[in-house]
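> Here is my input; please provide its structure:
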Amino acid sequence: MESKKSIIDSATSTLKLESEAILGLINYIDDDFVETVNTILNSRGRVIVTGIGKSAIIAQKIVATFNSTGTPAVFMHAADAVHGDLGMIQKDDVVLCLSKSGNTPEIKLLAPLLKLSGNKLVGMLGNINSDLAKQADLILNTTVEKEACPHNLAPTTSTTAQLAMGDALAICLLQARNFQSTDFAKYHPGGSLGKRLYLKAGDIAAKNEKPSISPNAPVKDIIIEISKNRLGAVVVTEGDEIHGVITDGDIRRMLEKHTNLENIKASDLMNTNPKKIDCEELALLALEIIKKNNITQILVTKEGRYFGLVHLHDLLQEGIV
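Now for the predicted structure:
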């Protein structure tokens, strides 16, 4: 069994080497990087990202990041390219080829074929004297001093550098396109991330019951209405006009102060200035208001009228929190 110290030392060394390699990439943000960004921006096609081995796996992640941030991209495995997949490349596409050595047999075979098609070829590589470097129109230098692997063999630091350079490229493109959070939401409609960006307070309130009671309602009716709808509150209304809100906390505080409940009405208990949000506002804003005011539900309105209630549990259930 490995000792605690040796495990911690190994992990620490790996992270230190990789973090130093990423910082070292700053020296390689040069004219070719700038031209790569502008070439992709000005292209009417997609970015075809290719590689072999571990570089192919990083290439797939870069493609995913590009597509989710407004840059259309497609992954093409370098080994499959020469067996028919070259057909996916269209005349306006930019090709980004990842390789540490730039000299693997698949890459050496592929690079001249890409040049023949007339597409702009960008090489992201760790050997600027390689065959790929000689064929590439532009070079994104991801040279690292050594791998984190103690034998300097397993791709670790080099693939981390590729990943970081891909992120730098994607974010430059994102900012140049003025890609906003609303655009991001279009590509991430599922899961909590998308919901935080597009789900509205009204979308949640519409799923709930709409508890309401008149200003003259007695305590018994108030308690029944709050318990029935399981939102922890009831809105005091006349028609859709809002008079106030009564929460289960208001009921508890009232019971602590009064023993005779016979003459107490909803109008006596209600908060006449409850926290509100328009139904068109994001559910994320509803969460912020709830947290800021240390409450558990918020009143949702439409054109100033009663629309519904959103409870903290609704936001938890939707994954907004």
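
> When you work out contacts or count neighbours from here on, use the C-alpha atoms and nothing else.
Fine.

> roughly how far is stretch 205-219 from the heart of the chain?
37 Å (C-alpha atoms, centre = their mean, to the nearest Å).

> Could you do stretch 111-128 as well?
Stretch 111-128 has its C-alpha centroid displaced from the chain centroid by 31 Å (C-alpha atoms, centre = their mean).

> What residues of it count as buried?
Across stretch 111-128, burial judged by 16 or more other C-alpha atoms under 10 Å covers 111, 114, 119, 120, 121, 122, 123, 124, 125, 126, 127, 128.

> any idea how far residue 161 is from the fifth one?
Read that as residue 121. Residue 121 sits 20 Å away from residue 161, going by C-alpha to C-alpha, to the nearest Å.

> what's near enough to touch residue 203?
Taking C-alpha atoms under 8 Å, 6 or more residues apart in numbering as the contact definition, residue 203 lies against residue 279.

> host element of it?
Residue 203 belongs to helix 201-205 when assigned by DSSP states H and E.

> show me the contacts for residue 68.
Contacts for residue 68 (C-alpha under 8 Å, 6+ apart) come out as 184, 187, 188.

> would you list every one of the strands in the stretch 51-200 of the chain?
In the stretch 51-200 of the chain, the segments counted as strands under DSSP state E, counting those that start in this stretch are 73-77, 94-99, 120-125, 138-141.

> closest one to residue 239 among the ones you listed?
With C-alpha to C-alpha, the closest approach to residue 239 among these belongs to strand 73-77: 53.8 Å.

> elements contacting that closest one?
When contacts are defined as 3 or more C-alpha pairs under 8 Å, 6 or more residues apart in numbering; DSSP states H and E, strand 73-77 packs onto strand 47-51, helix 54-68.

> and the first one, what other elements does it pack with?
The criterion is 3+ C-alpha pairs under 8 Å, 6+ apart, and the helices and strands that strand 47-51 contacts are helix 54-68, strand 73-77, strand 94-99.

> one more time with 10 Å
Counting by 3 or more C-alpha pairs under 10 Å, 6 or more residues apart in numbering; DSSP states H and E, the packing neighbours recorded for strand 47-51 are helix 54-68, strand 73-77, helix 78-81, strand 94-99, helix 105-116, strand 120-125.

> One more, so I can put them side by side:
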Amino acid sequence: MNIRDKIISSAKQTIRSEAEAITHLATLIDEDFAEATELIYRSKGRVIVTGIGKSAIIATKIVATMNSTGTPAIFMHAADAIHGDLGTILDDDVVICISKSGNTPEIKVLVPLIKNGPNKLIAITSNKESFLGQQADHILHAYVEKEACPNNLAPTTSTTAQLVIGDALAIALLDLKGFSSKDFAKYHPGGSLGKKLYLRVSDITGSNLKPQVGADAPVKDVIVEISEKMLGVTAVIEDQQVIGIVTDGDIRRMLSKHDNINGLTAKDIMSSTPKLIDNDAMAVDALDMLEEHDISQLLAVDHGKYAGVVHLHNLIKEGII
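Below you'll find the predicted structure:
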């Protein structure tokens, strides 16, 4: 076997091994998982997630997922907890402790300190019979038979299992809370993901210039309007209603057909079936329309009246694409 074949074989084996372990986790979801989830759901405090080593790294990701899906959570490193950070835990908080073995020295020191307080303790562990498992009020069983590491040493499959259990817990809480896409947008206002969830067409048209001409406007005025408003297009308006559109492409085609443009008006060169979008629609819907029709601009309307232009460049600038 050459080196590339060996690499491919190793990678595939790792993925298969972890996939099998994750599939098995579904059989371990039980009443204890449901009770732990309900405990967090009904709690008036936060979720404190702690661990040591690789489990601590997984804990930080679980905290991030919970915070972004409506469950307030804080990471507390197990080693730091016994050197002052234990004060992070408030009386109404629920503590989740992550450890594959459940028997590490730091865990054995930390768990009794947590149990001395009023807080409920949830364990995410592969070993239900461990010190952590026996002390926990609830166990989320993240059992794995072996690591993907050929020496069965490096935390690989076990940390993947912990992460999946954390995701299952976060999504179960999300479902209980009825956490919607609007809620998600509230917690993700930055970046393309957030903007796809909250940015509306009106947010764009409100900051753009608003090119428009009447149906009888001379072609020269149409060209000037398109040039000055810098959106490559102008709406043709009658009684505040859109009756047509003229694009810079329409201007080029007109010039190729006519040696003399004197006497030509907007209605002579406009398209009378422009693509329209509601000003209150989501910006991502505007993107879908632009892609569907392979165009660069849409005219927006508000209760039937012309509201402005959405250009593909606007969506690129906003990071929607």
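
> Is it possible to get a markdown table of the helices and strands packed on strand 73-77 of the first structure that adds distance to residue 30 of the first structure?
Below are these laid out as a markdown table (distance: least, C-alpha to C-alpha, whole Å):
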| stretch | distance to residue 30 of the first structure |
| --- | --- |
| strand 47-51 | 20 |
| helix 54-68 | 20 |
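
> out of those, nearest to residue 16 of the first structure?
When those are ranked by proximity to residue 16 of the first structure (C-alpha to C-alpha), helix 54-68 comes first, at 20.4 Å.

> what residue of the second structure takes the place of residue 71 of the first structure?
In the second structure, residue 71 of the first structure lines up with residue 71, judged by TM-score structural alignment.

> again with residue 56 of the first structure
In the second structure, residue 56 of the first structure lands on residue 56 (TM-score structural alignment).

> what do you get for residue 25 of the first structure?
Under the alignment by TM-score structural alignment, residue 25 of the first structure pairs with residue 25 in the second structure.

> Just give the closest residue to that match, not the sequence neighbours.
In this structure, residue 25 of the second structure finds its nearest non-sequential neighbour in residue 142, 6.6 Å apart by C-alpha to C-alpha, 6 or more residues apart in numbering.

> how far away is that neighbour from residue 131 of the second structure?
Taken as C-alpha to C-alpha, the span from residue 142 of the second structure to residue 131 of the second structure is 15 Å.

> For residue 12 of the first structure, which residues are in contact?
Counting by C-alpha atoms under 10 Å, 6 or more residues apart in numbering, residue 12 of the first structure makes contact with 6, 18.

> and if we set it to 7 Å?
Contact partners of residue 12 of the first structure, counting by C-alpha atoms under 7 Å, 6 or more residues apart in numbering, are absent.

> Against residue 33 of the first structure, how distant is it?
Distance, residue 12 of the first structure to residue 33 of the first structure, using C-alpha to C-alpha: 31 Å.

> repeat for residue 269 of the first structure
On the measure of C-alpha to C-alpha, residue 269 of the first structure and residue 33 of the first structure end up 65 Å apart.

> quick one, which of the helices and strands packed on strand 47-51 of the first structure is packed in tightest?
Across these, averaging neighbours per residue (mean count of other C-alpha atoms under 10 Å) puts strand 94-99 on top, at a mean of 27.

> about what we covered before: out of the helices and strands packed on strand 47-51 of the first structure, which is closest to residue 213 of the first structure?
For these, the distance to residue 213 of the first structure is smallest for helix 54-68, at 46.7 Å, taking C-alpha to C-alpha.

> returning to what we had before: next, format the buried residues of stretch 111-128 of the first structure as TSV and append distance to residue 284 of the first structure.
Output for those, formatted as TSV (distance: C-alpha to C-alpha, whole Å):
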residue	distance to residue 284 of the first structure
111	48
114	47
119	44
120	43
121	43
122	40
123	41
124	39
125	42
126	43
127	47
128	47
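
> ok, the match of residue 56 of the first structure - contacts?
Contacts for residue 56 of the second structure were tallied using C-alpha under 7 Å, 6+ apart; they are 50, 77.

> gap between it and residue 22 of the second structure?
Look at residue 56 of the second structure and residue 22 of the second structure: by C-alpha to C-alpha, they are 20 Å apart.

> Over to residue 203 of the second structure?
Distance of residue 203 of the second structure to residue 22 of the second structure, computed by C-alpha to C-alpha: 43 Å.

> now the strands: where do they sit in the stretch 201-321 of the first structure?
With strands called from DSSP E, counting those that start in this stretch, the stretch 201-321 of the first structure shows them at 212-213, 233-238, 241-247, 276-278, 297-302, 305-311.

> Give me whichever of these is most buried.
Comparing the strands of the stretch 201-321 of the first structure by mean neighbour count (mean count of other C-alpha under 10 Å), strand 233-238 comes out on top with a mean of 24.

> just checking, what packs against it?
Secondary-structure packing of strand 233-238 of the first structure (3 or more C-alpha pairs under 7 Å, 6 or more residues apart in numbering; DSSP states H and E): strand 212-213, helix 219-229, strand 241-247.

> Compile the ones you listed into CSV and extend it with columns for distance to residue 263 of the first structure.
Shown next, in CSV, are these (distance: least, C-alpha to C-alpha, whole Å):
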stretch, distance to residue 263 of the first structure
strand 212-213, 16
helix 219-229, 9
strand 241-247, 17
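
> between these, which gets nearest to residue 176 of the first structure?
Closest of those to residue 176 of the first structure is strand 241-247, at 46.4 Å (criterion: C-alpha to C-alpha).

> Could you list every helix and strand in contact with the closest one?
Where contact means 3+ C-alpha pairs under 7 Å, 6+ apart, strand 241-247 of the first structure is packed against strand 233-238, strand 305-311.

> Arrange those in CSV, one row each, with distance to residue 199 of the first structure as further columns.
Below are these laid out as CSV (distance: least, C-alpha to C-alpha, whole Å):
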stretch, distance to residue 199 of the first structure
strand 233-238, 23
strand 305-311, 13
